[in-house]
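**Student:** This is a predicted model, with the sequence first.
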Amino acid sequence: MPIATVNPANGETLETYEAMDAEELERRLQLAEATFRTYRTTTCPERARLLNRAADLLDEDRPEIARTMTVEMGKPVGQARAEAAKCARAMRWYAEHAQELLADEEPAADDVKDSGGSRAVVRYRPLGPVLAVMPWNFPLWQVVRFAAPALMAGNVGLLKHASNVPRTALYLEELFHRAGFPEGCFQTLLVGSGAVDEILRDERVKAATLTGSEPAGRAVAATAGEMIKKTVLELGGSDPYVVMPSADVDRAAEVAVTARVQNNGQSCIAAKRFIVHTDVYDAFTERFVAGMAALKVGDPLEEETEVGPLASEQGRADLEELVDDARRSGAEVLCGGERPEGPGWYYPPTVLAGVTREMRIHREEAFGPVATMYRAADLDAAVLIANDSPFGLSSNVWTRDEAEVDRFVRDLEAGGVFVNGMTASHPGFPFGGVKRSGYGRELSGHGIREFCNITTVWHGA
């Protein structure tokens, strides 16, 4: 894929970029290593001052960078502004909390004595340059949720962003530079995906984090395993959205629409499989389909637009294949399901019923505004359907029965269980999945410690 800004609303190529050559890449790796030697010695308050400044600048730039994101990958501009605001809040959260999250820990006195020592402490130290391979769907947020904790921990960042969002990628490097971070603390590498393996093999790169597809995760994990380097992977998701009879069905259906079509349906944590108890299935489905069909699809730069185009022509083709396969295998299309006429990579909000295990869409992630409906006879059946997926990122459960909540929390195979609400990420909560959705955690204290050398310091008696 060329490194280029292509407007998905009309397919127009706005700008193409040359990939960095080997000489420039080497210069940047040298700079990252040299910068780390000194940046690692700065204090948390010093780093916090810089990160707060970056947050202030991002707030000032919000209208401009929101438009950039929308033009590059098609999200409605109001959602793009919200993403920028969320990034600024996350920066301030880490600036405020990093020092306590990374504070020295003292083992129990009895354990120190039993070890024959006089005192001991556990210290969190930075690793070095961390490679971040990031996707296009949340082109600011995905990067900031890595960069904010990594920089506060004393690491330096190397960003290999998706090739269709180069303007956003370059903006991020400029943002941290304008905020006063030393040159080399955060660098954007304009390279294709084929360069990732070589960069990860470089001894100066100490770890990697990737958000993206399962094949990309497998490739990075394989190389990192060979090189014995720490990785965090956040891959695909096909999150269940379970509705039980005690739920507020009207509210559940209303939230379900947003949960499915947020970011034009291109979100790993978007609810994709709607598993509804048979007692409320018809009522929920009627309201949900009506809500999906009523959404305004159009130019993402217009404020009233609720669903914009998919980010790429190939992405739309992949989504169409899943829907067509399900239709041929007997699924019922309750709304949508047909590509609209005209320019741009648009696809309508679509709901499929009668989905079976033999259909590809049951096993694969539908990355666009397509929902699948399942009827569950009881709680056990709902859990069985929910777990019948290779993914396990997050989950949504609607019930007012605390015993049911306990069962879902115990039995759902996912990195998160959101009760009576839709999945969302917040800097205070760990974020990540299980099964083929990846491993490791971003955000919270868990996220900032992922790329730290957890060091035991022991003193003899």
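**Tutor:** Noted; the coordinates are in hand.

**Student:** can we go C-alpha only for contacts and neighbour counts from here?
**Tutor:** Fine.

**Student:** All the strands of the stretch 1-150 of the chain, residue numbers only.
**Tutor:** With DSSP state E, counting those that start in this stretch, the ranges of strands along the stretch 1-150 of the chain come out as 4-7, 12-16, 117-126, 129-133.

**Student:** Comparison target, given below:
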Amino acid sequence: MGIATVNPATGETLRTFDELSDEEVEERLAKAAAAFGVHRRTGFGERAALLERAAEVLEAEQDAAARMITMEMGKPLGAARAEAAKCVKAMRWYARHAEDELADEEPRPADVEDSGASRAFVRYRPLGPVLAVMPWNFPLWQVVRFAAPALMAGNVGLLKHASNVPQTALYLEDVFRRAGYPDGCFQTLLIGARRIEGVLRDPRIAAATLTGSEPAGRSVASIAGDEIMKTVLELGGSDPFLVLPSADLDGAVSTAVTARVQNTGQSCIAAKRFIVHSDVYDDFAARFTQEMAALTVGDPLAEGTDVGPLASEQGRADLEELVEDAVSLGARTLCGGRRPVRLEAGWYYEPTVLADITPTMRIHREEAFGPVATLYRVSGLDEAIKVANDTAFGLSSNAWTRDEAEQERLVADLEAGGVYFNGMTASHPGMPFGGTKRSGYGRELAGHGLREFCNATTVWYGAR
């Protein structure tokens, strides 16, 4: 299909786009390098004013932007509006806090004296053009959470977006242009995946960030490693959702449903594996299944739709294979497990709950990217932690318990980039986001994300 907008609710191709030629890619690389030479020397006040204007542009167009991404990747319209609003919030957070987060750091006076300096500090300086390889599932947010801190740090951005969201990619370039950013500060590259390596190996690219699949991350990291280039990777997750006996079960059930089907289940930080203590398992399983089965599946443009289509036909086929494999090996389907009968067009799949999961099943090891939840019964905290950590991924985790000793134990022992108690994992501009194990490395958001693509420069003055 190449680079095209295909409506997931109908399978209809809405628009197609030509890839950039080699000459056009070269032109954009040259613009990025030239823009960096200017943008890196601007002050934080000027950068903040530009980003505030970008926030204003997006805020004024939230409804139109939401409809566009719903048409491109099937996100329910209400969720699409929320995504646009979240981007506005993040832009304003960075515009208002980047200067403080990147302020010069003063070492301890004793260390300055011991080094023989009359004065010393650390200054964060931008690296240069950063290539962002971004996915389709949050087509605005994934880009903004890279672009806002990168631009505020003085870097410039080149976006290679997923090929099924070209209109969103071009729209983001236009938002930054209309906000007043100089030509070349933020550009979209409409190219296929096979051409990423050539861009990465260009000496004008200073760093790269990727959110996507493990194979994609491995490829980019390998190329970047060969080029001795800084990278940040976020490669998905299979987040556990632990429910222990002291939990508020009403809150746990309600949050579990939202955590599993946000963005039709196509979220790296969606809770996917529900690990429940035997004391509350039966009650939780019954109520969770009932609420999952009651969700409204349908047209993502219709108000009131909870679950829209999967973003691609291949994505639904991959999800079906995982479910079929689990059922063939003994998993029980408590609800769902099939395509909705009444929705023949589009790439829909019913909200599904599977029980009796074992390590022999693929869904135990692989990320289920869609509205499918797996249930595990455990006898105690030790077993809950063991099951939670029995995955190659380590993005985030959720735990429902009011027991402070259990909370401390989980913070110490859960192998994940985040531990969220009595709530749902969510990214926030003021808190670092990222994973461990095969979920990737590095951090986005907060000051940590600002500093990832900076040169932490030691400045030392000898005796005067």
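**Tutor:** Happy to help now that I have it. Note that the structure is a prediction, hence the values are computed from the model and not measured.

**Student:** Could I get the TM-score for this pair?
**Tutor:** Overall, the chain-to-chain superposition scores 1.00 on the TM-score scale (TM-score structural alignment, normalised by the length of structure 1); 461 aligned residues with a Cα RMSD of 0.5 Å.

**Student:** coming back round to it: export the strands of the stretch 1-150 of structure 1 to TSV and tack on distance to Leu175 of structure 1?
**Tutor:** Rendered in TSV, the data for these read as follows (distance: least, Cα to Cα, whole Å):
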stretch	distance to Leu175 of structure 1
strand 4-7	19
strand 12-16	21
strand 117-126	22
strand 129-133	17
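
**Student:** Give me the spatial nearest neighbour of the aligned residue in structure 2 for Gln262 of structure 1, chain neighbours excluded.
**Tutor:** Structural correspondence for Gln262 of structure 1 with respect to structure 2 (TM-score structural alignment): Gln262. Computed as Cα to Cα, 6 or more residues apart in numbering, the closest residue to Gln262 of structure 2 that is not its neighbour in sequence is Ala270, at 6.9 Å.

**Student:** from what I can see that neighbour touches Thr425, true?
**Tutor:** Yes: the criterion here is Cα atoms under 8 Å, and Ala270 of structure 2 meets it with Thr425 at 7.4 Å.

**Student:** More neighbours: those two, which one.
**Tutor:** Here Ala270 of structure 2 and Thr425 are set side by side on neighbour count (other Cα atoms under 10 Å), and the busier one is Ala270, at 33 against 21.

**Student:** Show me the strands in the stretch 301-450 of structure 1, by range?
**Tutor:** 332-335, 350-353, 370-376, 391-392, 396-398, 418-419, 434-435, 438-439.

**Student:** intersection of neighbour lists for Ala270 and Thr425 of structure 2?
**Tutor:** Between them, Ala270 of structure 2 and Thr425 share these contacting residues under Cα atoms under 8 Å, 6 or more residues apart in numbering: Ala259.

**Student:** ok, the one residue sitting closest to the centre of structure 1 - contacts?
**Tutor:** Most central residue of structure 1, judged by C-alpha distance to the mean C-alpha position with Cα atoms, centre = their mean, is Gln142 at 5.3 Å. Contact analysis of Gln142 of structure 1 by Cα under 8 Å, 6+ apart lists 134-135, 211.

**Student:** before we move on, the earlier item: go through the strands of the stretch 301-450 of structure 1 and name the closest to Thr68 of structure 1.
**Tutor:** strand 370-376 (25.8 Å; Cα to Cα).

**Student:** for structure 2, what's the longest helix?
**Tutor:** Ranked by residue count, the top helix of structure 2 under DSSP state H comes out as helix 77-101.

**Student:** Many thanks, we can stop here.
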